[in-house]
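# Please find the sequence and the predicted model below.
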Amino acid sequence: MELQDRLQQLSDQGIGVAAISYDSEEVLADFAQRRGITFPLLSDDDSEVITEFGILNTVAYEMQGPNRDDPEVVADVAKYVSVFGAPPMIAGTPFPGTFMVDRRGRVTSRFFEEFYRERNTTANILLKLGGGLSPIEAVRGETAHLKLTAYPSNPSITIGTRFSLAVEIEPNPNIHIYAPGAEEMGYRVISFDLAPVPHVRYEPVEFPESEIYYFEPLDERVPTYQRPFTLLQEAVVLGGADAEEALAQLDALTLSGTLNYQACDDKICFEPVSLPLSFTLDLDLLDRQRVNR
């Protein structure tokens, strides 16, 4: 389990971990023993705290009511509760997500999903918050204009995993790389383009804030990157039943694409460059084993 595997790294960054569930102490104890979990698993079996945080999944109750056969209710249950329906034992479950809380108990950020089977990884959350990660199976490269380190947030993924591919780029001295907005002036903006993969959805690439480069001979002010920066490509392994069936036949998933950019110095703009990048991630099975609540 990723949280357990990264427990020391999180502690080194001053981050504590606790998980809360509507499951009973017996269910959580069984899960912790099977998965070797040492951080607190908190039982909120009456969903009191879940309700106070405003994340009680009320859709689960609709399936127990008079409108349970309504097509809209059935569709909502499949999206927000379970593709297998909502038996009475599901009532009380929260919408799955993560809160980041400071030492004063104030929520500083939160991460929740539309589809209950899609979950952010711990590493992905840290990357989005700007936290450092030890690159896993990093791809390192160098061109005449820059150095790069590319790596996945997670070495293994499963159905519904929301993760990121990070590309850390360090331009060489006196080199600038064109950032979004520079295309309006005819320059080639840096991009990270991945080939489509069945049952994987790509989100738009996240670009950091750029800085303006002033090119006096043409009186141009162009958005560029001149200092080290990171591109984040977020991806989601789809959580539907068809994706689960198809991916169950695989041990790994390979994502391939290219990093494309144009670089210039103070005197000359170089030819555009395309660098191939590839990442192979292990595929894990979901843990569906549980004891009775």
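On my side now, so go ahead.

# When you work out contacts or count neighbours from here on, use the C-alpha atoms and nothing else.
Fine.

# Does the most far-flung residue of the chain relative to its centre fall in a helix, a strand, or a coil region?
Taking CA atoms, centre = their mean, the residue of the chain most remote from its mean C-alpha position is residue 217, at 42.8 Å. Residue 217 falls in the helix class when you classify it by DSSP: H, G, I helix; E, B strand; the rest coil.

# quick one: it from residue 267, how far?
Distance from residue 217 to residue 267, counting by CA to CA, to the nearest Å: 10 Å.

# neighbours of residue 117, just the number please.
By the criterion of other CA atoms under 10 Å, residue 117 has 21 neighbours.

# this is the other structure I want to compare:
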Amino acid sequence: MELQSRYDDIKKQGLGLVAVSYDPVETIKKFADSRGIAFPIVSDPGSTIIKQYGLLNETIDPKTRFYGVPHPGTFMLDSKGVVTARYFEDAYQERSTVNSILVRQASGMQGAPGAIRSDTMHLTVLTSISDTDVAPGKRISITFDVTPKKLMHVYAPGKHDYQVIGVKLDPQPWLRLQPAKYPPSEIYHFKELDEKVETYGKPFRIVQDITILATPDAQKLLAASPTVKISGRLEYQACDDKVCYAPTR
């Protein structure tokens, strides 16, 4: 079980871990003991907690034994019990990996172990992937830690016609891309044109989430090879305080 195998890593990040189940205490204890689970699993009779957090799957017929099964996902709560982030998938077969969630939580980190460095005249990029061993249905994250060079800035999403820095991954029949996640930008005032646009001039991180599909066709393709390749490019346009350079990839 991935959560148990990564429990120590989760605690090292200063986080706790609690699972919630509608099963009775006896069933949970038997399950936890048989799998060596050390983190707390809360019994939620009547799905009180599940309903409070809006997790009850109301699309299941109440007359069936499957009624009460919650939507699968992960909530991040602060010390007061306030939800600060949530990670949910559209299908029960899909789950974000622990590493992927930790990457998205640690948005201020620059560079991960094993990151690949790329340098251009405009910026430095450290590219890393949250997981290298994955199974169908897992959502993983590719991170791009970007550091613009001195006096340089690149363009963030916004109301302008410049080339926004972005990830362009090559399509594959066994993966699905989620929209890339960008941090808040800053406004750059180009005095010569009296122009104000959204930019990044300081180190920042782009996170591109990818789901390895669990469809029959995708699993057939994945089973044909022990490894797969995710390829693509980073596109951007950089400017300094005097010159705007041609779009780059």
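Thanks, I have the structure now. Treat the numbers as computed from the prediction; the structure is a model and nothing was measured.

# where does the TM-score land?
Laid over one another, the chains give 0.84 as their TM-score (TM-score structural alignment, normalised by the length of structure 2), with 244 aligned residues with a CA RMSD of 2.6 Å.

# Residue 167 of structure 1 contacts residue 146, doesn't it?
No - using CA atoms under 8 Å, residue 167 of structure 1 is not in contact with residue 146; the gap is 12.0 Å.

# Those two - which one has more neighbours?
Neighbour totals were compared for residue 167 of structure 1 and residue 146, and residue 167 leads with 22 against 17 (other CA under 10 Å).

# Identify the residues contacting the more buried one.
148, 149, 150, 151, 230, 231, 232 (CA atoms under 8 Å, 6 or more residues apart in numbering).

# how about the longest helix along structure 2: buried residues?
If you go by DSSP state H, structure 2 has its longest helix at helix 25-35. The neighbour-count check on helix 25-35 of structure 2 (16 or more other CA atoms under 10 Å) flags residue 28 as buried.

# Over to stretch 153-166 of structure 2?
For stretch 153-166 of structure 2, using 16+ other CA under 10 Å, the buried residues are 153, 154, 155, 156, 157, 162, 163, 164, 165, 166.

# now do stretch 39-57 of structure 1
41, 42, 43, 44, 45, 47, 49, 50, 51, 55, 56, 57.

# The fourth one touches residue 23, doesn't it?
What it means is residue 44 of structure 1. Yes - between residue 44 of structure 1 and residue 23 a contact is recorded at 6.8 Å, counting by CA under 8 Å.

# quick one: which of the contacts of residue 167 of structure 1 is nearest residue 131 of structure 1?
Residue 131 of structure 1 lies nearest to residue 230 out of the contacts of residue 167 of structure 1, by CA to CA, at 12.0 Å.

# quick one: what's aligned to that closest one in structure 2?
Residue correspondence to structure 2 (TM-score structural alignment): residue 230 of structure 1 is matched to residue 205.

# Check the mean deviation of the strand or helix carrying its match from structure 1.
Assigned by DSSP states H and E, residue 205 of structure 2 belongs to strand 204-212. Here the mean offset of strand 204-212 of structure 2 against structure 1 after fitting is 1.3 Å, by mean CA distance after the TM-score superposition for structure 1.

# Contacts for that strand next, please.
With CA under 8 Å, 6+ apart, strand 204-212 of structure 2 has contacts from 94, 104, 107-108, 110, 134-147, 167, 174-183.

# So which of these belong to helices?
Going by DSSP H, the helices hold residue 104 from those.

# among the contacts of strand 204-212 of structure 2, which are in strands?
Those of those mapping onto strands are 138-147, 167, 175-177, per DSSP state E.

# Those: which two are farthest apart?
Largest pairwise distance in these, by CA to CA, is 29.3 Å, between 138 and 147.

# ok, back up a step: show me what the residue farthest from the centre of structure 1 aligns to in structure 2.
Taking TM-score structural alignment, residue 217 of structure 1 has residue 192 as its aligned residue in structure 2.

# Now the counterpart of residue 152 of structure 2 in structure 1. Nearest residue, chain neighbours left out?
If you follow residue 152 of structure 2 across to structure 1 using TM-score structural alignment, you land on residue 175. Spatially, and ignoring its direct neighbours in sequence, residue 175 of structure 1 is nearest to residue 265 (4.7 Å; CA to CA, 6 or more residues apart in numbering).
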